[in-house]
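Asks: just coords:
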């Protein structure tokens, strides 16, 4: 692996650790895809409430 590839991998690991620590869930098929508040998220973390539709912040 090249040094640049090592940097890419380290950054991906940092992103994953940060997102999971913030309460997001990851998509196993897409390393860049994280979810929070969706039905899939609710099922995985074991809660009954989740956001439906568009959420305006």
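Replies: Thanks, I have it. Keep in mind that this is a model prediction, so the values were computed, not measured.
Asks: from here on, contacts and neighbour counts on C-alpha atoms
Replies: OK.
Asks: Span of stretch 15-33 from start to end?
Replies: Terminal residues of stretch 15-33 are spaced 11 Å apart (C-alpha to C-alpha, to the nearest Å).
Asks: Any buried residues in that stretch, and which?
Replies: 16, 19, 24, 25, 26 (16 or more other C-alpha atoms under 10 Å).
Asks: here comes the other one, which I'd like you to weigh against the first:
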């Protein structure tokens, strides 16, 4: 069975960057108890950078 992710993708950010390098769209299935504050959304909107 072939691994879906390379061994170097050990953190959540590394996995997200890998997925973004392979696919044009990445959906993040994330639950919030309330809408996140705008300062919390900024870093997520800027990640990951296109390769």
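Replies: Everything's here; your move. Here the structure is a predicted model, which is why all the values come from computation and not from measurement.
Asks: Please state their TM-score.
Replies: Comparison of the two superposed chains (TM-score structural alignment, normalised by the length of structure 2) gives a TM-score of 0.31, and 21 aligned residues with a C-alpha RMSD of 2.3 Å.
Asks: For the buried residues of stretch 15-33 of structure 1, give me a markdown table that also has distance to residue 45 of structure 1 and secondary structure.
Replies: Formatted as a markdown table, the buried residues of stretch 15-33 of structure 1 follow (distance: C-alpha to C-alpha, whole Å; DSSP: H, G, I helix; E, B strand; the rest coil):
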| residue | distance to residue 45 of structure 1 | secondary structure |
| --- | --- | --- |
| 16 | 16 | helix |
| 19 | 14 | helix |
| 24 | 9 | coil |
| 25 | 8 | strand |
| 26 | 12 | strand |
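Asks: Out of these, which comes closest to residue 41 of structure 1?
Replies: Closest approach between the buried residues of stretch 15-33 of structure 1 and residue 41 of structure 1, by C-alpha to C-alpha: residue 25, at 6.2 Å.
Asks: Looks like that closest one contacts residue 31 (just checking).
Replies: No. With contact defined as C-alpha atoms under 8 Å, residue 25 of structure 1 does not reach residue 31; the gap is 10.9 Å.
Asks: Tell me which residues are up against whichever strand in structure 1 runs longest.
Replies: If you go by DSSP state E, structure 1 has its longest strand at strand 30-35. With C-alpha atoms under 8 Å, 6 or more residues apart in numbering as the contact definition, strand 30-35 of structure 1 has outside contacts at 12, 19, 24, 25, 26, 27, 41.
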